[in-house]
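# give me the fold of what follows.
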Amino acid sequence: MQKTVYFIEGDGIGKEVWAAARPVLTAAIEKAYGKERSLEFEELLAGEKAFNETGEYLPQDTLTALQNAELAIKGPLMTPVGKGFRSLNVTMRQTLDLYACIRPIRYYDGIVSPVKRPDLVDMVVFRENTEDVYAGIEFESGSDEAKRLIAFFRDELGVTVDPTAGVGLKPITPNGSKRLVRKALEFAVAQGKPSVTLVHKGNIMKYTEGGFRQWGYDVASEEFAGQTTTEDAPAEGKVVVKDRIADAMFQEALIRPEQYSVLATTNLNGDYLSDALAAQVGGLGLAPGVNMSDKLAFFEATHGTAPTIAGKDMANPGSLILSGAMMLEHIGWTEAADSIHAAVSKAISEKTVTCDLASQMEGAKTIGCKAFGELVGSLL
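Okay, the predicted model is just below:
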């Protein structure tokens, strides 16, 4: 059995972490299945490498290949802050309709954490990926567009907005919300998870964030009535669907993480939460993720390009290695995935890690990006 996987190296440390991660995936598959199964990797161009070779940051050939793909994996891609083009990651997610950003967060023994019980953190965040601020429309303070919109609010809707304000809109739709929650519920039911928590700011933004909450409950009651229940009517063997206001959920994630299993949330809230949870269990260097449509699963490192350490063999390839393990789980190659998780866990417990983790551990041995990949491969 052979699967084709398209890959994008990424910018900054992307080339290094991919070079460290790819052999781990190949070795894990070979150990688990011999020559019976394999991945065929085909490179696609995006980011700086694409621009240098084609003059475009996101060539149409790349998008065309991904539109017909089942599996892909990528390193981080750079995005200018405050100027230039909008995020390539966001562009791909919207163009390919990768509406679900899924990030499992778990603790590995030996990680030094800022919280007392990081071992209780075991959550999967389902973050809506195409709406909210990712589909945000904004106009600069003092621009003609902002002035016209503010005047419309005043004259047509009777709403007062400071005339000097920069103005933004964030769309959240019933369809976008429901399909995200549906995917979270499907996962919870299939994996025997105890709960799905809808995270929102619906106490303030009642028709966007509050709409997400209500549409989530609607999906549960209309499509999963036999498999779900609510907090006020718990039933053994059913997934409990509950909701939490975003700021309260941040506190809960710190003091009662064991009470939460699957989180389904709007885009911006999910961005904060997934990173905050990752910080409790080692940081983004160990945080895997996938962006999914109904057809394509696009796995990626969740950290940035880290240009200050690019080319210095200092990066942690753990995020991309674990994203690869997540990909293997997705296609049902669980034996290979389990061996990767076990190998990463062993490397961490032995305190032989990259500098980002070593700086938090007493008595750790610091090794480079390439060496960490080789170590994980040897422990499979």
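
# only C-alpha atoms from now on, for both contacts and neighbour counts.
Noted.

# which strands and helices sit next to the helix or strand where Pro23 lies?
Using DSSP states H and E, Pro23 falls within helix 14-33. Other helices and strands packing on helix 14-33, by 3 or more Cα pairs under 8 Å, 6 or more residues apart in numbering; DSSP states H and E, are strand 38-43, helix 318-330, helix 334-349, helix 369-378.

# kindly recompute the last result at 6 Å.
Under the contact criterion of 3 or more Cα pairs under 6 Å, 6 or more residues apart in numbering; DSSP states H and E, helix 14-33 touches helix 334-349, helix 369-378.

# which parts of the shortest one are buried?
If I follow you right, that is helix 369-378. By 16 or more other Cα atoms under 10 Å, the buried positions in helix 369-378 come out as 369-373, 375-377.

# the first one now?
Of the residues in helix 334-349, 334-341, 343-348 count as buried by neighbour count, 16+ other Cα under 10 Å.

# relative to helix 369-378, how tilted is that helix?
120 degrees (axes from the mean of the first three to the mean of the last three Cα atoms, to 10 degrees).

# which secondary structure elements does helix 334-349 contact?
Against helix 334-349 (3+ Cα pairs under 6 Å, 6+ apart) you get helix 14-33, helix 318-330.

# the last one now?
Based on contacts counted as 3+ Cα pairs under 6 Å, 6+ apart, the elements that helix 369-378 packs against are helix 14-33.

# could you give the angle of the helix it packs on to helix 318-330?
Interaxial angle, helix 14-33 versus helix 318-330 (the same axes, to 10 degrees): 40 degrees.

# tell me which residues of helix 14-33 are tucked away?
The neighbour-count check on helix 14-33 (16+ other Cα under 10 Å) flags 14-18, 20-29, 32 as buried.

# what's the closest of the buried residues of helix 369-378 to Ala220?
Distances from the buried residues of helix 369-378 to Ala220 were compared by Cα to Cα; the smallest belongs to Val376, at 40.5 Å.

# now the other sequence, so there's something to compare against:
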Amino acid sequence: MRRSLGRGARLSRPLLLLALLWLGSSRGACPCEEPALCRPVAGTPEFEVFVFDVGGKAWKFYDWSQITTVATFGKYDPELMCYAHSKGSRVVLKGDVPVKDIVDPANRTAWIIQQVDLAKKQYMDGINLDIEQEVKERSPEYYALTALVKETTDAFHSQIPGSQVTFDVAWSPACIDNRCYNYSGIADACDFLFVMSYDEQSQIWKECIARANAPYTQTLHGYDSYINISIEPKKLVMGVPWYGYDYVCQNLSKDHVCSLSPVPFRGAPCSDAAGRQVAYKSIMKQVNSSASGILWDEEQKAPYLEYKDSLGHFHQVWFDNPQSISLKAAYTTKRGLRGIGMWNGNCLDYSRNPVAEQQTEAMWQALRP
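Here you go, the predicted model:
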């Protein structure tokens, strides 16, 4: 439960640092066989590969030759922390808090203290702030969110040497899903932004039809937009999807146009909520039984497939594969981005099946341009 210092309380930055220093000895016993593995990971990698892990033991089969940071969005696993540190990879917390709660500086301070304390107890290397809530430009929440990022970064850097504070943003800074944040201010306040270049059909304003989860041109336009508001490319990590969307077509034309039921989202008349998210491993198992096999849309530079379900309804499944990801990954080098990452590492098939092994290896390799 989040600690509150009371709505009338105020902590200055020096008092915040004193409170954090008071927590300095709150670490528990190191869970690693080698105590040195409980030390924070130091240094800045030449190229960031940022992996989201949602729990379980799939991480044992990740390509650790590439990974620089793991954001733990599942249950805390000390074995993962120890193993990641043995590979020189950071492990960071997930950070989320209602924006209405952080307008009060005392509540912000209480939340930050709690996160630093938790990171220390778990021997972690920072925090990934995943706050995907609606915020109006120039609102109290707008300013409070920027302050939260700055204060969180200051606290972590002060208390955990070499720690990393990152913030997740939508594929474009153009108020996507009504998230009208101070993007340049937030970028300045943290180590880097993780750009979620997926769910790009969360608001469909034009024709209500199925489209790619992360269309090539639209995706790169988002990065150009961030750079055009004076955010340094080295402050941007490209996020790619290891999942897709399965849509039920109200009508599927001969030229592969899948009409969708209108499902509104944050003001838009249609959205990808008309479909369901499907992991890459599940999509690959469906290819051979599909009516179409894997098709390629040259305009969006994305693969898709079509099938008919047991009720006779046609479906269209849009996803990313090594071909589409490699095209976008090349942009990270061209524009000098800080790195690449994915949502999420658990979406691949880590079984011993030879075909699955080949597919999984290809997805990992596609991250490096």
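
# and the TM-score between these chains?
The TM-score (TM-score structural alignment, normalised by the length of the second structure) is 0.24; 150 aligned residues with a Cα RMSD of 6.9 Å.

# one step back: any chance of TSV for the buried residues of helix 334-349 of the first structure, columns distance to Ile102 of the first structure?
Listed next are these as TSV, based on distance: Cα to Cα, whole Å:
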residue	distance to Ile102 of the first structure
Thr334	18
Glu335	21
Ala336	20
Ala337	17
Asp338	19
Ser339	21
Ile340	19
His341	18
Ala343	23
Val344	20
Ser345	21
Lys346	25
Ala347	25
Ile348	24
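
# out of those, which comes closest to Ala325 of the first structure?
Nearest to Ala325 of the first structure out of the buried residues of helix 334-349 of the first structure is Ala337 (Cα to Cα; 4.5 Å).

# which non-adjacent residue is nearest that closest one?
Counting by Cα to Cα, 6 or more residues apart in numbering, the nearest residue to Ala337 of the first structure once its immediate chain neighbours are dropped is Ala325, at 4.5 Å.

# for Ala278 of the first structure, see how far away the one you found is.
When distances are taken as Cα to Cα, to the nearest Å, Ala325 of the first structure and Ala278 of the first structure turn out to be 17 Å apart.

# can you check Leu88 of the first structure too?
23 Å.

# Met123 of the first structure contacts Ile105, doesn't it?
Yes: here Met123 of the first structure lies in contact with Ile105, judged by Cα atoms under 6 Å, at a distance of 5.3 Å.

# comparing these two, which shows the higher neighbour count?
More neighbours surround Ile105 than the other of Met123 of the first structure and Ile105, with 26 against 23 (other Cα atoms under 10 Å).

# who touches that one in this structure?
Counting by Cα atoms under 6 Å, 6 or more residues apart in numbering, Ile105 of the first structure makes contact with 122-123.

# how close does it sit to Ser274 of the first structure?
In this structure, Ile105 of the first structure and Ser274 of the first structure are separated by 8 Å, where distance is defined by Cα to Cα.

# need the residues touching each of those two.
Taking Cα under 6 Å, 6+ apart as the contact rule, Ile105 of the first structure and Ser274 have no neighbour in common.

# quick one: Val195 of the second structure is in a helix?
No: in this structure, Val195 of the second structure is strand, not part of a helix, as judged by DSSP: H, G, I helix; E, B strand; the rest coil.

# contacting residues for it?
When the contact criterion is Cα under 6 Å, 6+ apart, the partners of Val195 of the second structure are 168-171, 237-239.

# at 10 Å what do you get?
Under the criterion of Cα atoms under 10 Å, 6 or more residues apart in numbering, the contact partners of Val195 of the second structure comprise 167-173, 219, 222-223, 226, 235-240, 340-342.

# could you do Leu263 of the first structure as well?
Residues near Leu263 of the first structure by Cα under 10 Å, 6+ apart: 102-103, 123-127, 181, 184-185, 188, 195-199, 241-244, 249, 270, 273-274.

# and for Gln159 of the second structure?
If a contact means Cα under 10 Å, 6+ apart, then Gln159 of the second structure has 17, 20-21, 23-24, 116-117, 119-120, 153 as its contacts.

# how close does it sit to Thr69 of the second structure?
Going from Gln159 of the second structure to Thr69 of the second structure by Cα to Cα gives 19 Å.

# got it, and His157 of the second structure?
Applying Cα to Cα, one obtains 16 Å for the distance of His157 of the second structure from Thr69 of the second structure.

# the more surrounded of those two?
For His157 of the second structure against Thr69, the residue with the higher neighbour count under other Cα under 10 Å is Thr69, and the figures read 24 against 17.

# which residues in the stretch 1-150 of the first structure form helices?
Counting by DSSP state H, counting those that start in this stretch, the segments of the stretch 1-150 of the first structure that form helices are 14-33, 48-54, 60-67, 88-95, 144-157.

# wait, I meant the stretch 51-200 of the second structure
Chain-ordered helices for the stretch 51-200 of the second structure, with DSSP H, counting those that start in this stretch as the definition, fall at 78-86, 105-121, 140-159, 183-189.

# which one, of those, ends up nearest to Thr332 of the second structure?
Minimum separation from Thr332 of the second structure across the helices of the stretch 51-200 of the second structure (Cα to Cα) falls at helix 183-189, 17.5 Å.

# list the contacts of Val181 of the first structure.
100, 126-128, 187, 196-198, 212-213, 215-220, 263-266.

# helix, strand or coil for it?
Remark: Val181 of the first structure carries the secondary structure label helix [criterion: three-state DSSP].
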